[in-house]
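K.L.:
sequence and predicted model, in that order:
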Amino acid sequence: MNITEKVSYIKGLAEGLKLDEATKEGKVLLAMLDVLNDIAYQVEDMDNDLNDMADVVGDLDDAVLELEEEVYGECECGHDHDECDCCGDDDEDVYEITCPKCNNTVVVDFDVIAAGGILCPNCGEPLEFDLSGLEEEDGEE
């Protein structure tokens, strides 16, 4: 039994009591039943609207999921991306370099290394990179 059916049942019980609208108590009880009836219909309307919105949100969620699969592809490991670290979020490798002068750790990408060097952002010491070791490692794989 939903809320409007329950209110209708209570209204039926009140009619069975044959409340007198001429008395103060009768007026109050009948007015309360009318307000209760209005509230029940408004709650039912809001419930229907909420169900409609839930359907729309579900459809949007499905559409976003399809779009994500289209754009990002599926994980080859078969795990849920929210719980799987195998596919990493980074598209390119980054390297941590420690400055020999101040021991500050600097994170750089391959483009910075390919340029040959940078200045340490902490102390200004020139940091130079030797690419010969990287090329040999790539050839071994």
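P.N.:
Cool, got the structure. Bear in mind that the values here come from a model prediction, so they are computed numbers and not experimental data.
K.L.:
can we go C-alpha only for contacts and neighbour counts from here?
P.N.:
Noted.
K.L.:
and G12, what is it in contact with?
P.N.:
By CA atoms under 8 Å, 6 or more residues apart in numbering, no residues touch G12.
K.L.:
so which strand or helix has it?
P.N.:
helix 3-16 (DSSP states H and E).
K.L.:
next, the one to line up against it:
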Amino acid sequence: MDHLYQKVSYLKGLAEGLGIEESTKEGKLLLHMVDTLEDFAETIEELDEYMSYVDEDLADVEEEVYGLIDEDYEYDDFEDEYNCIEIKCPDCDEEDIESLDKME
């Protein structure tokens, strides 16, 4: 998220370097737009931090419920749950094609 702050800081510096002031309608608009972008960057950073906490909490819940952590999680483990079968294409005879049986 630092790149957002860097871009907003660049825009602020550019506005100062160009001598944009709130004395004109356009200057007032541009400066308020830069301030609004800064507010957005702060809010996005807060949301990113909040999502990190939610992700950590979810990982704790998954570990408690399933007894697994992400590193132990194998996606191949779910193959058996869906009654997968492998068939070969009669025309091309290349790779196996996986198909799902109808769940009954």
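P.N.:
In hand now; what should we look at? The shown structure was predicted, so the numbers you read here are calculated from the model rather than taken from an experiment.
K.L.:
TM value for the aligned chains?
P.N.:
Scored against TM-score structural alignment, normalised by the length of the second structure, the superposed chains reach a TM-score of 0.61; 73 aligned residues with a CA RMSD of 2.0 Å.
K.L.:
how close does Y95 of the first structure get to D111 of the first structure?
P.N.:
Y95 of the first structure sits 11 Å away from D111 of the first structure, going by CA to CA, to the nearest Å.
K.L.:
which parts of the second structure are strands?
P.N.:
In the second structure, the strands defined using DSSP state E lie at 84-88, 96-100.
K.L.:
among those strands, which is nearest D2 of the second structure?
P.N.:
Between D2 of the second structure and these, the shortest gap by CA to CA is with strand 96-100, which sits at 43.7 Å.
K.L.:
under the alignment, what does D109 of the first structure map to in the second structure?
P.N.:
Using TM-score structural alignment, D109 of the first structure lacks an equivalent in the second structure.
K.L.:
before we move on, the earlier item: export the strands of the second structure to a markdown table and tack on distance to S9 of the second structure?
P.N.:
Formatted as a markdown table, the strands of the second structure follow (distance: least, CA to CA, whole Å):
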| stretch | distance to S9 of the second structure |
| --- | --- |
| strand 84-88 | 54 |
| strand 96-100 | 52 |
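K.L.:
using a markdown table, please lay out these together with mean neighbour count and distance to D35 of the second structure.
P.N.:
Below are these laid out as a markdown table (neighbours: other CA atoms under 10 Å; distance: least, CA to CA, whole Å):
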| stretch | mean neighbour count | distance to D35 of the second structure |
| --- | --- | --- |
| strand 84-88 | 12 | 55 |
| strand 96-100 | 11 | 54 |
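K.L.:
E21 of the second structure: which of those strands is closest?
P.N.:
For the strands of the second structure, the distance to E21 of the second structure is smallest for strand 96-100, at 64.7 Å, taking CA to CA.
K.L.:
what range in the first structure does that closest one sit on?
P.N.:
Per TM-score structural alignment, strand 96-100 of the second structure has no counterpart in the first structure.
K.L.:
tell me, how many residues neighbour L37 of the second structure?
P.N.:
18 (other CA atoms under 10 Å).
K.L.:
which residues does the nearest residue to it once chain neighbours are set aside contact?
P.N.:
Ranked by CA to CA, 6 or more residues apart in numbering and with sequence neighbours excluded, the top spatial neighbour of L37 of the second structure is V8, at 6.7 Å. For V8 of the second structure, the contact set (CA under 8 Å, 6+ apart) comprises V34, L37, E38.
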